[in-house]
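> Sequence and predicted structure are below.
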Amino acid sequence: MENFDHILLFKTNLEAANKELLRDVFAKEGITEWNIDLDDEDRVLRIISTALKHNYIIQLIRGCGFECCTLT
């Protein structure tokens, strides 16, 4: 059975225009593998990381002025 604990999923209110800002913020944090599903009503943010935790990402996104919560 595969372990997918390194894939972090979040529900957000992000828009296409926010991608540049996030690219810069994520680069500073060493996050290189991420994407936002703008076609999904939950604007799902997916981050691949073995080191970062959900709470840290939520604080990071909210600190930029966006809504963010763990997607279950």
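Yep, it's here.

> Please count neighbours and contacts with C-alpha atoms only from this point.
Fine.

> Just the buried positions in stretch 37-48, please.
Of all the residues in stretch 37-48, those buried under the rule 16 or more other Cα atoms under 10 Å are Asp37, Asp42, Arg43, Val44, Leu45, Arg46, Ile47, Ile48.

> what's the answer for stretch 55-67, then?
When burial is assessed from 16+ other Cα under 10 Å, stretch 55-67 yields the following buried residues: Ile57, Ile58, Leu60, Ile61.

> if we look at stretch 47-65, which residues are touching it?
Contacts of stretch 47-65 with the rest of the structure, by Cα atoms under 8 Å, 6 or more residues apart in numbering, involve 5-9, 31, 33-35, 67-70.

> try this one next to it:
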Amino acid sequence: MENQIENVLVFATNIATENDKQKISNILDGNTEIQQWTLDLEDIDRVLRIVSDTLSEEQIIKLLDNKNFNCSALE
């Protein structure tokens, strides 16, 4: 069995409420290239973590930008 290294992308966002989270959940859940995602609304940076072996940071930023949310990659 081959070990796969998960590619975790981490972003700071301006997603502030559960309602905002619901708006993006439809997009993220519907994207077959996203294995898993989490959003920490308690963190000051509203940290979004996405596990994907194929998507780039730029593609995720564009997905959120299309829903009028700010998103920037964290190191």
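Sure thing, it's come through. Just so you know, these numbers come straight off a predicted model, no measurement behind them.

> TM-score of the superposed pair?
Once superposed, the chains reach a TM-score of 0.85 (TM-score structural alignment, normalised by the length of the first structure), with 70 aligned residues with a Cα RMSD of 1.8 Å.

> re the thing from before, just put the buried residues of stretch 55-67 of the first structure in CSV and tack on secondary structure and distance to Asn13 of the first structure.
As requested, those are exported to CSV (DSSP: H, G, I helix; E, B strand; the rest coil; distance: Cα to Cα, whole Å):
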residue, secondary structure, distance to Asn13 of the first structure
Ile57, helix, 14
Ile58, helix, 12
Leu60, helix, 14
Ile61, helix, 10
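
> From these, pick the one nearest Ala17 of the first structure.
Using Cα to Cα, Ile61 comes nearest to Ala17 of the first structure of the buried residues of stretch 55-67 of the first structure, at 14.5 Å.

> which residue lines up with the closest one in the second structure?
Using TM-score structural alignment as the criterion, the counterpart of Ile61 of the first structure in the second structure is Leu64.

> Equivalent analysis for Lys19 of the first structure, please.
Structural correspondence for Lys19 of the first structure with respect to the second structure (TM-score structural alignment): Lys21.

> what's the helix or strand for its match?
If you go by DSSP states H and E, Lys21 of the second structure is part of helix 18-30.

> Give the buried residues for whichever helix or strand comes after that helix.
Of the helices and strands lying after helix 18-30 of the second structure in sequence (DSSP H and E), the nearest is strand 36-40. Burial within strand 36-40 of the second structure, assessed by neighbour count using 16+ other Cα under 10 Å, is assigned to Trp37, Leu39, Asp40.
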